[in-house]
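got a structure for you, letters missing:
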């Protein structure tokens, strides 16, 4: 099969589209012909040598945390799937390829109304956003701050927070255009982080009370202001570190407000936990995607062989929604 291989740590130029051996499915696995996959920030980190695939080092390092495609073979202990089924799901790596192998418990049927591009853009960010908001215990009537509202996770989180009943969804982004597009998806208050302090904007929007939940993909640069933006007994979940991993913080805010701060990742979790997150998404969010209430937003589509170009584009932070790769 053809796949995009990371030949060495570096920039987009280290990605090589080449022939590699086909993956081999086990008795509980599906072998899937990939029709579409999508970029995630973790792919860029992995390409630069900062986020290796968990487990044993593979013979060929192929990025890609999600896929959509057709089942071409099913192991003898697989239940609920058959050859020809349209499926999508999470991967620990390997999605930038013409074939992938996945445990059947991590696969989901693709709704009939989703294109391959939409299906390939769904699993990683929508499961991440849903799982993160559930970990924060978001309930109807609460107020939420979502950073990078134009990113894949941000676009998903804005819509899922609304479906969970959030009374106020505040989002940050670096342009008026991104904030306007996010408003079309349910964002109530947009904050351009290039022009104003988001903690002060949250205080104005909430009458000084703060938000109950913060979903953060930035990390160190935002930590202190996130704590200021939280209401008493507020909860924050960190799902990304685009702004760094080390920060100084005033722990007095944590104590005074009785705050909870947690981190989460999907990639390194055990099979059982990823399967539970997949099923929770499948029950609670996928029906809304199927009905059109929750939209899968695609910014650009590239051919798989043009993954390097797609990586360079993602590094500009210009995208709103997902960047998709399609196989031949």
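Now that the structure is in, tell me what you want to look at. Values in this document were obtained by computation on a predicted structure and should not be read as measured data. Residues are numbered from 1 along each chain as shown.

Going by C-alpha atoms from here, please, whenever you check contacts or count neighbours.
OK.

Would you check how far apart residue 205 and residue 42 are?
32 Å (Cα to Cα, to the nearest Å).

Who has more neighbours out of these two?
residue 42 (19 against 16; other Cα atoms under 10 Å).

Wasn't that one part of a helix?
Yes: using DSSP: H, G, I helix; E, B strand; the rest coil, the secondary structure at residue 42 is a helix.

and residue 256, how many residues sit next to it?
Neighbours around residue 256, by other Cα under 10 Å: 10.

Please compare the first structure with the one that follows:
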């Protein structure tokens, strides 16, 4: 199938989903829930004036990385050793110069946002888009990260480390967070999950990783938690672990949570976020601004979300 040929649509899944909710050709998914009123109400959730950068460093060491994605590389393109690059006739005075870099990295390494094209199930992506919409050269012909643009909305941080109290800094590896867990944590914090929200789930994984770098298992949400979040009409779910979902995967279903959220409901995932700062300060609610790079046809993008509480 060429990029110009329309994909043959299969029947909608016989389970809860958002396919067709915003039109048969929709490529933005749950972001359609964010309108002016949602953004204005989100601004009203700012009470402390604290600003938190949730991105982790982009570097080749001391951050968790998936081995098959390689390590990010920052290469110097130009520096002071390139003296004379700018000629005097251009107005370059002695002692004037510039430094520039080249970044080489996978789109899903360090803190990043998954595009709706990232994962498919039953050979289909969100809204019935065929898995062949991803092309080797062109990239994503539909549902790419460039369709996101940028967004700002209310976010609620659920501190599951504090809720479970398993360890003072992190949840235990492989702990599957259920819908009841999330709902109970929200009640305990006095937080209401509203349509258009982003829910941030803190597991403590980034702290755990510092001392247990060879551990495969990670805490995260399971399938029923994903369905509960979808029922709340959230637009995105973020976490401090590698995949938002628990590893090993709930029920042995590879990327099962991704399929419920990304594929069935068009709900985005934000992974490897640093949630320790707002949790330590007890700031659990505020305005979240996310701006992925507009890389045409990309399956995801590095992000540095800004959380204002």
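Arrived safely, thanks for sending. The model shown is predicted, which means the values in this text are computed figures rather than measured ones.

Quantify their similarity with the TM-score.
Overlay of the two chains. TM-score (TM-score structural alignment, normalised by the length of the second structure): 0.29; 147 aligned residues with a Cα RMSD of 6.1 Å.

residues touching residue 18 of the first structure, list them.
2, 3, 4, 5 (Cα atoms under 8 Å, 6 or more residues apart in numbering).

And the third one, how far from residue 35 of the first structure?
Using Cα to Cα, we find residue 4 of the first structure at a distance of 14 Å from residue 35 of the first structure.

Compare the two (neighbour count), which wins?
Neighbour count, other Cα under 10 Å: between residue 4 of the first structure and residue 35, residue 4 has more, with 27 against 24.

burial count for the closest residue to that one other than its chain neighbours?
Leaving aside its chain neighbours, residue 4 of the first structure sits nearest to residue 17 (4.4 Å; criterion: Cα to Cα, 6 or more residues apart in numbering). Using other Cα under 10 Å, residue 17 of the first structure has 19 other residues around it.

Which secondary structure state is assigned to residue 17 of the first structure?
Here residue 17 of the first structure is recorded as strand under three-state DSSP.

My guess is it contacts residue 3. True?
Yes: using Cα atoms under 8 Å, residue 17 of the first structure makes contact with residue 3 at a distance of 5.6 Å.

where along the first structure do the helices fall?
41-47, 116-120, 123-135, 152-163, 176-183, 198-205, 223-229, 251-257, 271-284, 286-291, 307-314 (DSSP state H).

what's the closest of these to residue 212 of the first structure?
helix 223-229 (8.9 Å; Cα to Cα).

Please tell me how far the residue nearest to residue 227 of the first structure when sequence neighbours are not counted sits from residue 213 of the first structure.
With Cα to Cα, 6+ apart as the criterion, residue 227 of the first structure has its nearest non-adjacent residue at 6.7 Å, and that residue is residue 253. Plainly put, residue 253 of the first structure is 15 Å away from residue 213 of the first structure if you go by Cα to Cα.

When these two are compared, which one has more neighbours?
residue 213 (29 against 15).

you'd agree that one is up against residue 132?
No: using Cα under 8 Å, residue 213 of the first structure is not in contact with residue 132; the gap is 10.2 Å.

where do the contact lists of those two overlap?
Common neighbours of residue 213 of the first structure and residue 132 (Cα under 8 Å, 6+ apart) are residue 237.

ok, the residue nearest to residue 227 of the first structure to residue 198 of the first structure distance?
Residue 253 of the first structure is 17 Å from residue 198 of the first structure, by Cα to Cα.

same question, residue 232 of the first structure
Taking Cα to Cα, one finds residue 232 of the first structure at 18 Å from residue 198 of the first structure.

and those two? which has more neighbours close in?
residue 198 (24 against 20).

nearest spatial neighbour of that one, skipping sequence neighbours?
Nearest to residue 198 of the first structure is residue 191, by Cα to Cα, 6+ apart, at 6.3 Å.

for that neighbour, what are its contacts?
170, 171, 172, 173, 179, 198, 201.

for residue 199 of the first structure, same thing?
By Cα under 8 Å, 6+ apart, the neighbours of residue 199 of the first structure are 225, 226, 228, 229.

Skipping its backbone neighbours, what lies nearest the third one in space?
Just to be clear, that refers to residue 228 of the first structure. residue 199 (6.3 Å).

now that neighbour: how far from residue 170 of the first structure?
From residue 199 of the first structure to residue 170 of the first structure the distance is 11 Å (Cα to Cα).

can I assume residue 208 of the second structure sits in a strand?
No: Residue 208 of the second structure is assigned helix when assessed by three-state DSSP, not a strand.

how many other residues sit next to residue 300 of the first structure?
17.

State the number of residues packed around the closest residue in space to it that isn't next to it in sequence.
Leaving aside its chain neighbours, residue 300 of the first structure sits nearest to residue 323 (5.1 Å; criterion: Cα to Cα, 6+ apart). Residue 323 of the first structure sits with 25 neighbouring residues when counted by other Cα under 10 Å.

List the residues that contact residue 323 of the first structure.
38, 39, 121, 298, 299, 300, 301, 302, 310, 314.

Select the longest helix from the second structure.
helix 179-189.

outside of it, which residues touch it?
158, 159, 160, 163, 192, 193, 224, 225, 226, 227, 228, 229.
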